[in-house]
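[1] sequence? don't have it. structure:
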């Protein structure tokens, strides 16, 4: 399935609707409002079927399932964080997303098309939605030490991996993933038995910029050991440019370079068991180190 998961970007959207170009100042204002909603709003998972789209207002009408703790199942319009994806949505499509809600505003973001309403529509990229029991391919990466590593190197251990790019400016996205991993790494180090049976892997989807030297500096900052870090338990790595698409597709990571050198991207954190199969998938930023530590301990036990 083609994945459209858009992380917050500070950039004005230039779009053409009904043949008329939006006023730039108005676009910036709308984008700022949506950005503020995402930064401050509560998050709710949304699942539903597309009924119609409204490019003029940047909305999609969904026949949505109940949102636990928020509202019952109903059909209603949702304002999109990134209206230009409306060209990819069709009546009958099944989608998931994240609804960000404040007292005064709400926006739908992180759109994933899980089933096509139009069987003749073929997206250019087929993303893989991770399920427990999926065997992870033996992808290869270049790590912070300039060494080639692969998924198979960690067979026999519980492998926790996540995706980032080192230039990510948004505290609730890549930096949050790295901070969470740092907490998990320290907690595992306090238990030698668990430490020996686990490994952490942070994968960059920006291999051109995130060279081994950049990843070494970035990783050392998050472990707190800086230039003294030996990276025994936590690797920072990137696939080759040739392999990146396959890696992104399998782990359901959408990553689109933007003109301002940022990357619009999704999040994906995966716990892989000692047998090389998916145990848990955390596709958003709302998981906690405590939650993942409990899952790791269950896998090891």
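    Ah, there it is. If you're wondering where the values come from, they're calculated on a predicted model, not measured in any experiment.

[2] okay, CA-based contacts and neighbour counts for the rest of this
    Fine.

[3] Now do the SS call for residue 133.
    Under the three-state scheme (DSSP: H, G, I helix; E, B strand; the rest coil), residue 133 adopts coil.

[4] From residue 3, how far off is it?
    Distance, residue 133 to residue 3, using C-alpha to C-alpha, to the nearest Å: 21 Å.

[5] Looking at the two, which is more packed in?
    The neighbour count for residue 133 versus residue 3, taken as other C-alpha atoms under 10 Å, is higher for residue 3 (25 against 14).

[6] Pull the contacting residues for that one.
    By C-alpha atoms under 8 Å, 6 or more residues apart in numbering, the residues touching residue 3 are 111-113, 127, 252-254.

[7] Just the buried residues of these.
    111-113, 127, 252-254 (16 or more other C-alpha atoms under 10 Å).

[8] In a markdown table, list these along with distance to residue 220 and secondary structure.
    Listed next are the buried ones among the contacts of residue 3 as a markdown table, based on distance: C-alpha to C-alpha, whole Å; DSSP: H, G, I helix; E, B strand; the rest coil:
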| residue | distance to residue 220 | secondary structure |
| --- | --- | --- |
| 111 | 34 | strand |
| 112 | 34 | strand |
| 113 | 37 | strand |
| 127 | 32 | coil |
| 252 | 27 | coil |
| 253 | 25 | coil |
| 254 | 26 | coil |
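
[9] ok, so of those, who is nearest residue 158?
    In terms of C-alpha to C-alpha, no member of those lies closer to residue 158 than residue 252, at 20.1 Å.

[10] is it true that that closest one touches residue 130?
    Yes: with contact defined as C-alpha atoms under 8 Å, residue 252 reaches residue 130; the gap is 7.4 Å.

[11] dropping in the other structure now:
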């Protein structure tokens, strides 16, 4: 059974969203880099930047000595409206935001105010972007004029063959964050596995960082239950295997608090990753440099069969943890573990 839930609805990296079948499709354009070293340096700089701007995955409250700027950063952003405001979001192709992210096309959270609702595709705008550890919002929009021509939205790809509850997850071959081979069938066997997908270059709090925060909470909940901690695990598969090498994934895992004995990250051949995404019902297609994709998190049983899928990013950590407990704990009791 699938639980379709709307997602709370990076070089040049571009991300946008579009509603398809009840899910929010995130579309990310990643311009080519000249060397793998430059890519990894850029990533590690972003990891180092967490220390200066506040780790989005931290749980402790900021100390009184921390400034207001550390709690909420405000950026002035220039861009072009690509899609008008709908359901509290507007899609804008923005210029570089120094100190935060390169140019992209992405959705921004907005209020239903006249300065937003009157904007049309092709309008050039300047606005304020507020970013905290948990959320982002855009306001104070100023219309500057019209762009020469709005970029039309391309058609979205169709997902590949989707697994249903009870189907056996086909075998796959990936590499973990240490660069070691990861045989899918062997890894899944004997454990209840929370499987999710993200990519490390996504800095927007409501997207992949939110998935990582939730997975950290799932990890804490399951490791804290002696009935299931040895029968459960987490596997995150990158949707950007060209950039997310094992070295990059290892650094990312450390930054989000993943226990490598419990929570693994995996990358691999782009075609293999694309196939896996299709099997779990995610969109995975590159169109003119755009990486079109959706989000999903699933639980695979100890027999390798798909048990449940949560579409988008609206699932709650305790919901997933309780789902695993309900199935793994009775098995542990039967075997005397």
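    Okay, I see it. On a predicted model such as this, the values are computed, not experimentally measured, just so you know.

[12] quick one on the thing from earlier: if we only consider the contacts of residue 3 of structure 1, which is nearest to residue 99 of structure 1?
    In terms of C-alpha to C-alpha, no member of the contacts of residue 3 of structure 1 lies closer to residue 99 of structure 1 than residue 111, at 9.8 Å.

[13] So for structure 2, the centremost residue is which one?
    Most central in structure 2 under C-alpha atoms, centre = their mean is residue 208, positioned 2.3 Å from the mean C-alpha point.

[14] Quick one: map it onto structure 1.
    For residue 208 of structure 2, the aligned position in structure 1 is occupied by residue 174, per TM-score structural alignment.

[15] Next one: that match relative to residue 137 of structure 1, how far apart?
    24 Å.

[16] What number of residues are in the vicinity of the counterpart of residue 294 of structure 2 in structure 1?
    Counting by TM-score structural alignment, residue 294 of structure 2 lines up with residue 266 in structure 1. Burial of residue 266 of structure 1 is recorded as 26 neighbouring residues (other C-alpha under 10 Å).

[17] shouldn't residue 266 of structure 1 be in contact with residue 6?
    Yes: at 6.1 Å, residue 266 of structure 1 counts as touching residue 6 under the criterion of C-alpha under 8 Å.

[18] Check the contact lists of the two and give me the overlap.
    Common contacts of residue 266 of structure 1 and residue 6 (C-alpha under 8 Å, 6+ apart): residue 110.

[19] And the longest strand along structure 2, what's buried?
    Longest strand of structure 2, by residue count under DSSP state E: strand 73-86. Residues of strand 73-86 of structure 2 classed as buried by neighbour count (16+ other C-alpha under 10 Å): 77-85.

[20] what's the helix or strand containing residue 27 of structure 2 packed up against?
    According to DSSP states H and E, residue 27 of structure 2 maps onto strand 23-30. Applying 3 or more C-alpha pairs under 8 Å, 6 or more residues apart in numbering; DSSP states H and E, we find strand 23-30 of structure 2 packed against strand 13-20, strand 104-109, strand 290-293.

[21] and it with strand 104-109, angle?
    If you take axes from the mean of the first three to the mean of the last three C-alpha atoms, to 10 degrees, strand 23-30 of structure 2 sits at 150 degrees to strand 104-109.

[22] following strand 23-30 of structure 2, which helix or strand shows up next?
    Taking DSSP H and E, what comes next after strand 23-30 of structure 2 is helix 36-53.

[23] which residue numbers in structure 1 go with that following helix?
    Mapping helix 36-53 of structure 2 onto structure 1 (TM-score structural alignment) gives no aligned residues.

[24] about what we covered before: export the buried residues of strand 73-86 of structure 2 to JSON lines and tack on distance to residue 116 of structure 2?
    As requested, the buried residues of strand 73-86 of structure 2 are arranged in JSON lines below (distance: C-alpha to C-alpha, whole Å):
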{"residue": "77", "distance to residue 116 of structure 2": "15"}
{"residue": "78", "distance to residue 116 of structure 2": "14"}
{"residue": "79", "distance to residue 116 of structure 2": "14"}
{"residue": "80", "distance to residue 116 of structure 2": "13"}
{"residue": "81", "distance to residue 116 of structure 2": "10"}
{"residue": "82", "distance to residue 116 of structure 2": "13"}
{"residue": "83", "distance to residue 116 of structure 2": "11"}
{"residue": "84", "distance to residue 116 of structure 2": "8"}
{"residue": "85", "distance to residue 116 of structure 2": "7"}
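
[25] Between the residues you listed, which sits nearest residue 323 of structure 2?
    residue 85 (35.8 Å).

[26] out of everything not next to it in sequence, what's closest to the closest one?
    Take residue 85 of structure 2 and drop its neighbours on the chain: the residue closest to it by C-alpha to C-alpha, 6 or more residues apart in numbering is residue 117, 6.1 Å away.

[27] In structure 1, what sits opposite that neighbour in the alignment?
    By TM-score structural alignment, residue 117 of structure 2 lines up with nothing in structure 1.
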